[in-house]
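Participant: based on what follows, work out the 3D shape:
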Amino acid sequence: MVDDCEEAAGLLASLLKLADHEVAIARDAEQALLSAASFHPDCVILDLALPGVSGLELARRLSAESRGRPLRLIALSGWSPDEYAAAAEAAGCEQYLTKPVDFARLDALLSAN
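Facilitator: Next up, the predicted model:
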């Protein structure tokens, strides 16, 4: 999970862990790329409003660096889906969720194969 808001990331990570998901948290794009190289996630939940490199650019980089390995990207943002969902999809995100997230929906997405 990539989110620069420590409290939001920590709360969501705790809920995901309770639902038996393995979670690593990154605060920015650089940290996310380093973590993905060693953690090898199946899915990355990423905020679009990150400091420095945007979540959209991060999605493109994660996709490029996955080297053919399946990697699901889910955008989680406070921004309006009317304005940003298409851009997130073009960057490689399969879903666009808004904050506050519907945890049951997110858990279902993560649990689906």
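Participant: from now on I want contacts and neighbour counts done on CA atoms only, so please keep to that.
Facilitator: Will do.
Participant: residue contacts, Leu97?
Facilitator: By C-alpha atoms under 8 Å, 6 or more residues apart in numbering, the residues touching Leu97 are Ile74, Ala75, Leu76, Ser77, Pro81.
Participant: try 6 Å this time
Facilitator: Ala75, Leu76 (C-alpha atoms under 6 Å, 6 or more residues apart in numbering).
Participant: and this one, so I can compare the two:
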Amino acid sequence: MTKRVLVVEDNELNLKLFCDLLRAHDFAAEPVRDGREAVAKARDFAPDLVVMDIQMPHVSGLDLIREMKGDSRLRAIPIMAVTAYSGRDDEERIRAAGANAYVSKPISLARFMDEVRALVPDSAPAPQG
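Facilitator: Model prediction:
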């Protein structure tokens, strides 16, 4: 069964990169460009993982993480924060909001996929041989 990832990112190039990368690794990726739509889309799409930008217009990714973790229907979904914030205090603040993982921009494609696989059970490729 294909695992589903909701990608919340206001930057069009990053959104396309994340979705294309996930799809190339056999995930169903659902883009959300406006953070104000993220919670409703998460309820409708029922993702196995949420990839969340932190710096967005209109609403902070931190606020969205807190809102999702406070929602009984969404709290069990792991959230991977992806952000240009890269200081130690930033990571602690993001994790304290409820993020399960943290990847700083610019991202390493391999690290991004390693984190996705770590957060989504049964999504690792089958061993060869």
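Participant: what's the TM-score here?
Facilitator: A TM-score of 0.90 describes the superposed chains when it is computed by TM-score structural alignment, normalised by the length of the first structure; 113 aligned residues with a C-alpha RMSD of 1.5 Å.
Participant: can you give me the stretch of the first structure that stretch 82-99 of the second structure aligns onto?
Facilitator: Counting by TM-score structural alignment, stretch 82-99 of the second structure pairs with residues 76-93 of the first structure.
Participant: what comes into contact with that stretch?
Facilitator: By C-alpha under 6 Å, 6+ apart, stretch 76-93 of the first structure touches Leu46, Asp47, Leu48, Leu56, Ala59, Arg60, Leu73, Ile74, Tyr96, Leu97, Thr98, Lys99.
Participant: relative to Arg60 of the first structure, how far out is Asp47 of the first structure?
Facilitator: Separation of Asp47 of the first structure from Arg60 of the first structure (C-alpha to C-alpha, to the nearest Å): 13 Å.
Participant: the more surrounded of the two?
Facilitator: More neighbours surround Asp47 than the other of Asp47 of the first structure and Arg60, with 29 against 16 (other C-alpha atoms under 10 Å).
Participant: quick check: the more buried one vs Asn113 of the first structure, distance?
Facilitator: Taking C-alpha to C-alpha, one finds Asp47 of the first structure at 22 Å from Asn113 of the first structure.
Participant: and if you look at Cys93 of the first structure?
Facilitator: The gap separating Cys93 of the first structure from Asn113 of the first structure is 16 Å, by C-alpha to C-alpha.
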